[in-house]
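**Q** no FASTA, just this:
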């Protein structure tokens, strides 16, 4: 099937994300920091903000469970901006070349609504594609099929003609289960090869 739509994930594809950046300072001991992320501010906890839960509610829940870690729990949102220090210039250049070449490019991301508002200001290239679906704004997250169907309906994509690019295998699998084509992102050079193999000229 000819690819007529290209859909990018953002975190770890176009923008660097690493909670260890601020927390290596906040919790200097590596074992203690790993315990904190494994047991307090876990990925499962954080994904609910991507689904639309407010940070106030998220913090309150954890502080009630782990009162001794209240300051570090609140530090997660307070220092969020340090977790996304820069974009990947080579990936952004590739995206911009696709847009400039007339390809239909959109974005689909798991991201909390309020922090994504900050990201829009910090990373102007996010405005270049035709549009973005932000999980926290619609209450749906990858890899649930509903978010892929929502994105396709919102932007008039034919799923079988859409290529999804994501750094998470489960999200790639979710897109394929929704009838999309998809590739796992590792770096910009590999992505360029993947696009060329599918007949996408840049």
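**A** Sure thing, it's come through. Computed from a prediction, not measured in an experiment: that's the story for all the values here.

**Q** CA only for contacts and neighbour counts going forward, please
**A** OK.

**Q** what secondary structure does the most far-flung residue of the chain relative to its centre sit in?
**A** Farthest-out residue of the chain from its mean C-alpha position, per C-alpha atoms, centre = their mean: residue 68, at 30.4 Å. At residue 68 the chain is in helix, as set by DSSP: H, G, I helix; E, B strand; the rest coil.

**Q** ok, it to residue 74 distance?
**A** In this view, residue 68 and residue 74 are 12 Å apart by C-alpha to C-alpha, to the nearest Å.

**Q** cool, residue 7 as well?
**A** Taking C-alpha to C-alpha, one finds residue 7 at 33 Å from residue 74.

**Q** these two: which is more packed in?
**A** Neighbour totals were compared for residue 7 and residue 74, and residue 7 leads with 24 against 18 (other C-alpha atoms under 10 Å).

**Q** second structure follows, compare the two:
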């Protein structure tokens, strides 16, 4: 019996993509943008800041490593707000259904720097709807590490078998399932509505 829904934020409810900054920086060159994000300002590098590493220090570390890309590296957090593309409307509508039903505890578990998360809080009203939000940068750990799932379960008194976790990163879903938390690998709102039915949750 599912009584708790746990939402990821970026890629599920919020459209966040560094390409919004770097496609412009590289004059629309998709190949150059992809190379830069796979080799310089990588996902692994950014996730280290999601676990609480200071943005300024991370920037200097990378500039020292790749001085020829200094101006672009400084754009990553300097222009970070431009990476926020807006809400994923279909998923926010699903979230609203859960909130309005009052049948579920609804929380969020996000990999997000605690230095940039306040920007999202100011921009997105729906972040006030949750019963609580666990921000990795506040906890000095992140998904898919066990600690952050344990923090979420303990803080909100969640029974793992009764919880359903929605995340766009399969790695994070698999880590949750290892702790007996049910999971849906999010691809789009329509697929989410269909997958919810397997848990006898029907979103009209």
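**A** Happy to help now that I have it. Source: prediction; values computed, not measured.

**Q** at which residues are the strands of structure 2 located?
**A** Secondary structure of structure 2 by DSSP state E: the strands cover 4-7, 14-16, 84-87, 105-110, 132-135, 163-167, 182-185.

**Q** identify the residues contacting the shortest one?
**A** What that stands for is strand 14-16 of structure 2. Under the contact criterion C-alpha atoms under 8 Å, 6 or more residues apart in numbering, strand 14-16 of structure 2 has outside partners 10, 83, 84, 85, 86, 87, 88.

**Q** which one of these is nearest residue 176 of structure 2?
**A** Taking C-alpha to C-alpha as the measure, residue 176 of structure 2 lies nearest residue 10 of those, at 17.1 Å.

**Q** the closest one: what's it in contact with?
**A** 16, 110.

**Q** now it: how far from residue 149 of structure 2?
**A** Residue 10 of structure 2 is 17 Å from residue 149 of structure 2, by C-alpha to C-alpha.

**Q** select the longest helix from structure 2.
**A** helix 89-101 (DSSP state H).

**Q** with structure 1 superposed, average distance for it?
**A** Following superposition, helix 89-101 of structure 2 is found to deviate from structure 1 by 0.6 Å on average (mean C-alpha distance after the TM-score superposition for structure 1).

**Q** run the chain-centre distance for that helix.
**A** 17 Å (C-alpha atoms, centre = their mean, to the nearest Å).

**Q** so which bit of structure 1 is it matched to?
**A** Using TM-score structural alignment, helix 89-101 of structure 2 lines up with residues 89-101 of structure 1.

**Q** what sits up against that stretch?
**A** Looking at what lies outside stretch 89-101 of structure 1 - C-alpha under 8 Å, 6+ apart - the contacts are 13, 14, 105, 125, 128, 129, 187, 188, 192, 202.
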